[in-house]
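Enquirer: Here is a sequence together with a model predicted from it:
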Amino acid sequence: MPQFAILIYADESLHAVDAAEAELEENDRHAEDLSASGTMSLAYALTPRASAVSIRRDGTSPGPFVQADQFVAGFYVIEAPDLDAAMAIARVNPAVRTATGGVEVRPVHSGGITASS
């Protein structure tokens, strides 16, 4: 079945080191629902952008690669029969209901989990 990456855009990650359980509850419940349905194959929440380091040809700098109001706060990969089905799944992400957040759905081209020996 085709895989789709769902990139979660937000003003800032809720997954700060000191985030309260109540702040994470809705997102965690959403992830648990997708996992229980067998739809989601992996998910990662990213730390706030202040912890990012950008690497370019001429060196490194603290902070995100692109300065923007919203940034990728996390992502997950789902399996769905087609793009329309993936979009239907993505529409229930809590970020979609916020005033400034949202999600992006992108078909996965190739890759997957690799294990080192």
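Expert: On my side now, so go ahead. Numbers count the residues shown, from 1 in each chain.

Enquirer: CA atoms for contacts and neighbours, from now on please.
Expert: OK.

Enquirer: Would you state the strands of the chain in chain order?
Expert: Assigned by DSSP state E, the strands in the chain fall at 3-10, 40-45, 53-56, 59-62, 71-79, 102-107.

Enquirer: So which residue is smack in the middle of the protein?
Expert: F75 (1.8 Å; Cα atoms, centre = their mean).

Enquirer: Grab the longest helix from this protein for me.
Expert: helix 21-37 (DSSP state H).

Enquirer: List of residues touching that helix?
Expert: Residues from elsewhere that reach helix 21-37 (Cα atoms under 8 Å, 6 or more residues apart in numbering): L14, H15, M40, S41, A43, N93, P94.

Enquirer: now those as a markdown table including distance to P62?
Expert: Below are the contacts of helix 21-37 laid out as a markdown table (distance: Cα to Cα, whole Å):
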| residue | distance to P62 |
| --- | --- |
| L14 | 20 |
| H15 | 19 |
| M40 | 32 |
| S41 | 31 |
| A43 | 25 |
| N93 | 29 |
| P94 | 29 |
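
Enquirer: want to compare, so here's the second one:
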Amino acid sequence: MAMAQYAVLLYERVPPADLPEEVKRGHLEMPAKAAGLGGRIISGMALDEPETATAIRGDLVTDGPFIETKEVLAGVFVIEAPDLDHALAIARLTPTVQGGVEVRPLIGYEVLEES
């Protein structure tokens, strides 16, 4: 049986460039720890600073973050886990400085190829 996929969204108040080395190292150690919990990290990426964002709302395109918040989406891990409880256990491994994580099930879409 295939495992479910989840997005682990990492929110921080600290810019990625300013994360302490132990937090960066902790992110790199997550695949081995996830495997120990019966899951798998498929991919993980940090996002560039919010100021580099371009937002699209209908026909309006704006530079920079659309909403002012104390925490910003800083990165994402895509994981596979047998169920939500396992996904939450893996997400708890995510080191943060002044933020937290959010877990969301992923809904697969079939990519249509041009004919």
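Expert: Perfect, thanks for sending it. From a predicted model like this one, the values you see are computed outputs, not experimental measurements.

Enquirer: Give me the buried subset of the contacts of helix 21-37 of structure 1.
Expert: The neighbour-count test (16 or more other Cα atoms under 10 Å) marks L14, H15, M40, A43, N93, P94 as buried among the contacts of helix 21-37 of structure 1.

Enquirer: now, which of those residues sits nearest Q70 of structure 1?
Expert: Nearest to Q70 of structure 1 out of those is L14 (Cα to Cα; 12.7 Å).

Enquirer: measure that closest one to I113 of structure 1 for me?
Expert: As for L14 of structure 1, its distance to I113 of structure 1 is 26 Å (criterion: Cα to Cα, to the nearest Å).

Enquirer: Quick one: end-to-end distance for stretch 10-23 of structure 1.
Expert: First-to-last residue span, stretch 10-23 of structure 1, Cα to Cα: 14 Å.

Enquirer: Which positions within it qualify as buried?
Expert: Neighbour-count burial for stretch 10-23 of structure 1 [16+ other Cα under 10 Å]: A10, D11, E12, S13, L14, H15.

Enquirer: Check the offset of stretch 84-94 of structure 1 from the chain's centre.
Expert: Mean C-alpha position of stretch 84-94 of structure 1 versus that of the full chain (Cα atoms, centre = their mean, to the nearest Å) differs by 13 Å.

Enquirer: now swap in stretch 40-49 of structure 1 and tell me
Expert: Distance, stretch centre to chain centre, for stretch 40-49 of structure 1: 5 Å (Cα atoms, centre = their mean).
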